[in-house]
Structures are given as structure tokens and as C-alpha cells.
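Visitor: The sequence isn't on hand, but the structure is:
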């Protein structure tokens, strides 16, 4: 019997595929037999690429294309189609957030949050997903098949709990707030996903959202982690690899009747 969860022989695009989560998605899909194109805003030397993906160089390509640049996306997609054909899977993974140790105004009160930071994050996290879906999805629709997977967040479902960051003011003497732009951008993905799903359903192009919880990266303060985990029923953050399965599921025929859905993978965070 054929493996319902197989992505072998499929062509996938992963935007932001050189970041921590993106690298894991790329390697996982390549491990499963897919050909994977990374869309990255920065070039990478072949030697560095070989260090990241030592086992899959034959099945991985990197195209320089910012998700906010439609012309670059068109050119990268055309080049990919010329080599491997029209993609079967698009993982809209590229995203940015305010830097925890960035300028004070980036993480300051809502009342004075600068529009330039709002624009930067919305442009990548929401507009970028729309542009990638336009460019790649149109080609999928012409082929009569495809799966678009949008990478969201628990903060697209619930507001950030600012109490988790209260320790920063006690420690540093400066108020710290999780910025509005990230939550707004990820929430916007909910209805962008539904729109694309219903728009292209007659063309057999599916579109689903994954809302991820916290990921263990080693880059967060212990005070934040301790407070965050008190709100996670499973009592821990996800390992990066624990998100690979849902990517493969949504890219495979196992999810052939799923579209417009939001798959929450958060250790139970939003269940409380």
C-alpha cells in the first residue's frame, strides 16, 4: 500500500529556509525524498550550504529572493520550474519579530510603538506570505494541484501575555512589551489562509496554517522560560524537530481533504 504521508519526488519551496526552523523543514523534506528549493533574502556559499545540509546537496537549491520583492519571487520561481517543474508544496516560513535586545522603542509601550517597525514586520510576515502565495500558487493552480503551508504562531490566536516580560523592567529598569506587530501579522495569516484555501479549492490547491508554540532555541532568558512553561500544560518547549511531522503531513496526500484549517502545535498553551 502506498505511504499516504510520503512526499517523495515532490518539489517543495521553503521560504526563510536557512533559519533555525527553516533548516529543519528543509532537511526533513529532503530526508523524505523531496526536492527542496530555499528562498532566501541572502546568498549562501556552496561550502556553507554543504555544512548545513551535508546529506542532501543534490536535492536542495537556494534562490536569492526576498519575500517582499515580487519580481525576485517571480524570477526564482521561474528558474525553479525550469529545473524541477512546478512545485507541489510551498512552506511560507519566512518571518521576523522585534529583537529582544533591540532598540528600546522596538519593545516599548503600544502608545509610542513606531510605525516603521510595524511596517517592517507586516511586510515580511503577512504581505510576504501573500506575495509568495500569489506567485507560486498561480502556477500550482494552473497544474491543478498544490499545498500551501503557512507558518503561524500561538500569538496569532491569543494576545501575548505581557506579564511574561515583567521581569525585564525589574532587571533592567526599563519597561518591556511584546510588540503588537508580530501578533497582528500572525493573526492576519488566519484569514489569508482561509481566503486562499477557498479561492483555489476548485483548482485543487490547498492552503493550511500551522500555529506553533514556543521552540527551544537557547536564546531566551531563563526568567522568561520559567514563566512561559508555567502556562504550557506539557511543561516544556518544543524541540525544533517536533514541527517537521506536521509539515510533511500537510504536504502529503494524507491531508488531501484538508484546506483552510489551522493546526495548533503548542504543547497545550492555548488549551488553558
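Guide: Structure's in. What do you need? Just so it is clear, the structure is predicted and the values come from calculations on it, not from any experiment. Numbering: from 1, shown residues only.

Visitor: Going by C-alpha atoms from here, please, whenever you check contacts or count neighbours.
Guide: Noted.

Visitor: so where do the helices sit in the stretch 1-150 of the chain?
Guide: 20-31, 46-52, 70-84, 115-122, 128-143 (DSSP state H, counting those that start in this stretch).

Visitor: The longest one vs helix 70-84, what angle?
Guide: Direction vectors for helix 128-143 and helix 70-84, defined by axes from the mean of the first three to the mean of the last three Cα atoms, to 10 degrees, enclose an angle of 40 degrees.

Visitor: by contact count, what packs against helix 128-143?
Guide: Identification of packing neighbours for helix 128-143 by 3 or more Cα pairs under 8 Å, 6 or more residues apart in numbering; DSSP states H and E yields helix 70-84, strand 89-92, strand 146-153, strand 205-212.

Visitor: At which residues are the strands of the stretch 151-272 of the chain located?
Guide: Taking DSSP state E, counting those that start in this stretch as the test, the strands found in the stretch 151-272 of the chain are 205-212, 262-265.

Visitor: Okay, residue 74 and residue 61: tell me how far apart.
Guide: From residue 74 over to residue 61 the distance is 16 Å, taken as Cα to Cα, to the nearest Å.

Visitor: next, the one to line up against it:
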């Protein structure tokens, strides 16, 4: 029997990169997966691929920076399967650059996606995770928040990104203290450099610097981070992985 057989997971930002790889990994381990993102065409292709491999997936096209949309995404998964055992808060954006002359809309965007959407999704799914922990086949449930090495260290040129990822870590630790005795676990994954679309949204001059940095190392692949998520949610009921820091071997910062 696969370790997540009979469970349901919801993955945000599932249309590409870490989210897509994580959805595939959880489906491979037996979970039914709700795929949540804005790009419906990519979600449809991913759902078809999961189905072809014998899994089950639900497409939920949504902008989860809208609280009502976050609530609706959770409701769609519950309507389909009647339960939720795992939430992976993966959706995020990294808009780097100096504080001076930074476009405020970039700061707002990071706050909306990296923090507010995490809070909205967690709030919406909380009663269902608690129910799964009490009554589900595993008698444990999991919240996994995808953070970054930026949630552990601060660098110039990434002030607001650092703020959001440190915030994810602080929220996760308080969540752990509140719900651990109810067997609702929380894990934070903190990847270093990963080959994803995150850098595509940077301003051109900053994107060039990041491209040079990435070219100087063998970066992580999205599947590497998905393996970390899979490890966290498949631990025995008595074991919780609170933080998992994951860097490319060649990354020296």
C-alpha cells in the first residue's frame, strides 16, 4: 500500500515548478490531489498526466490572493472528496531589488502571495485538517509551507522577500505550538537556488544578475524540493519534521 493511499492533498501554485513536482510526488504516493493555481490550461495538462499514471486530480483555477477564492478552492476539494489531509502552501513570488526606488506594487504582490494567501489558505483548510488528524486513516494531518533560505538569512536586495519568508517561518512555529498535541503537523521547507520560473518575473537588470548566479552552480530541481515535501508528510504519526533546509551543494551563501 502506498503511504498516502486514501488521503487528499491540496497544492497551491501547482501549475509549474515546485508545485507541479510536489503534486506529482504526492499523487505517486497515493494521495488524491487538488491542483490550485491561476493557469488553468497548465493545471488541466497536469491533471491529465496524473490521471494517465493512475492517480486522481482536481483542477481548481483560482487566484488565492482573493480570500473568497481561497475559501472556494478548499470547498471544491471537500465537495469532491469530503476530506483534506495535507495542504502545501507553495504559491509564491520573488521580486528582488534594492529598497531605494523599489516599485511598491512589487512589495504588495509579495505580501499578497507569500503571506496573505498562506494565511487565507491555512485558515480555510484548518477545520478539515483537524478533522483528518482526529478521524482520518492516518490519524495525523500535515501543513507544509514552502519558504526559502531567505527565511533564515537576510541579504541586501531582498528586504521584502526576506520579510515574507521570515514571516512564514514565524507563523509556522506558532502554528506548531498550538496544534502539535492534536497531531496536526507543520513543516517548513527552505530551498536554496531552484530552477523554476520565479526569476522570470524579475526586472531585466536584476534577472541578469540572478541568471549569472544560477549559471555558476548546479541548482536544485523542483523534484528535489518535492522529495522534501514527500519526506515530511510520510513520517510516522509520532514524528514531525519542523524545518528542512535544502541547498545545492555548490551554493555558498
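Guide: Happy to help now that I have it. In this text, all values refer to a predicted model and were calculated from it rather than measured experimentally.

Visitor: that older thread, out of the helices of the stretch 1-150 of the first structure, flag the one nearest residue 209 of the first structure.
Guide: Closest of the helices of the stretch 1-150 of the first structure to residue 209 of the first structure is helix 128-143, at 11.4 Å (criterion: Cα to Cα).

Visitor: Quick one: residues contacting the aligned partner of residue 18 of the second structure in the first structure.
Guide: Per TM-score structural alignment, the equivalent position to residue 18 of the second structure in the first structure is residue 21. For residue 21 of the first structure, the set of contacting residues under the criterion of Cα atoms under 8 Å, 6 or more residues apart in numbering consists of residue 240.

Visitor: do you know how far residue 21 of the first structure is from residue 7 of the first structure?
Guide: 19 Å.

Visitor: Now do the same for residue 91 of the second structure: its match in the first structure.
Guide: Residue 91 of the second structure maps onto residue 94 in the first structure when the alignment is built from TM-score structural alignment.

Visitor: what residues are up against that match?
Guide: Counting by Cα under 8 Å, 6+ apart, residue 94 of the first structure makes contact with 15-17, 22, 67, 124-125.

Visitor: what does residue 67 of the first structure give?
Guide: With Cα under 8 Å, 6+ apart as the criterion, the residues that contact residue 67 of the first structure are 15, 39, 41, 73, 94, 124, 128-129, 131-132.

Visitor: now do 7 Å
Guide: For residue 67 of the first structure, the residues meeting the contact criterion (Cα atoms under 7 Å, 6 or more residues apart in numbering) are 73, 124, 128, 131-132.

Visitor: Which residue in the second structure aligns with it?
Guide: Under the alignment (TM-score structural alignment), residue 67 of the first structure maps onto residue 64.

Visitor: What separation do you get for its match and residue 242 of the second structure?
Guide: Look at residue 64 of the second structure and residue 242 of the second structure: by Cα to Cα, they are 25 Å apart.

Visitor: cool, residue 30 of the second structure as well?
Guide: For residue 30 of the second structure, the distance to residue 242 of the second structure equals 23 Å [Cα to Cα].

Visitor: so the longest helix belonging to the first structure corresponds to what in the second structure?
Guide: Secondary structure of the first structure read by DSSP state H shows that its longest helix is helix 180-200. Taken onto the second structure by TM-score structural alignment, helix 180-200 of the first structure occupies residues 159-179 there.

Visitor: so how far does the matching stretch sit from its counterpart in the first structure?
Guide: Stretch 159-179 of the second structure differs from its equivalent in the first structure by a mean of 1.2 Å after superposition (mean Cα distance after the TM-score superposition for the first structure).

Visitor: Please tell me I have it right and residue 245 of the second structure contacts residue 193.
Guide: No - in this structure, residue 245 of the second structure sits apart from residue 193 without contact. The criterion is Cα atoms under 7 Å, and the distance is 11.5 Å.

Visitor: which of the two has more neighbours?
Guide: Neighbours per residue (other Cα atoms under 10 Å) separate residue 245 of the second structure from residue 193, with residue 193 holding more: 21 against 16.

Visitor: contacting residues around the counterpart of the more buried one in the first structure?
Guide: Under the alignment by TM-score structural alignment, residue 193 of the second structure pairs with residue 214 in the first structure. The contact partners of residue 214 of the first structure, by Cα under 7 Å, 6+ apart, come to 237-238, 266.

Visitor: and which of these is nearest residue 157 of the first structure?
Guide: Nearest to residue 157 of the first structure among those: residue 266, at 11.2 Å, using Cα to Cα.

Visitor: For the closest one, give its distance to residue 152 of the first structure.
Guide: Noted for residue 266 of the first structure: a distance of 11 Å to residue 152 of the first structure, by Cα to Cα.

Visitor: what about residue 200 of the first structure, how many neighbours?
Guide: Tallying neighbours of residue 200 of the first structure according to other Cα under 10 Å, which is how burial is gauged here, yields 20.

Visitor: What distance do you get for the match of residue 91 of the second structure to residue 37 of the first structure?
Guide: The gap separating residue 94 of the first structure from residue 37 of the first structure is 13 Å, by Cα to Cα.

Visitor: All set now, cheers.
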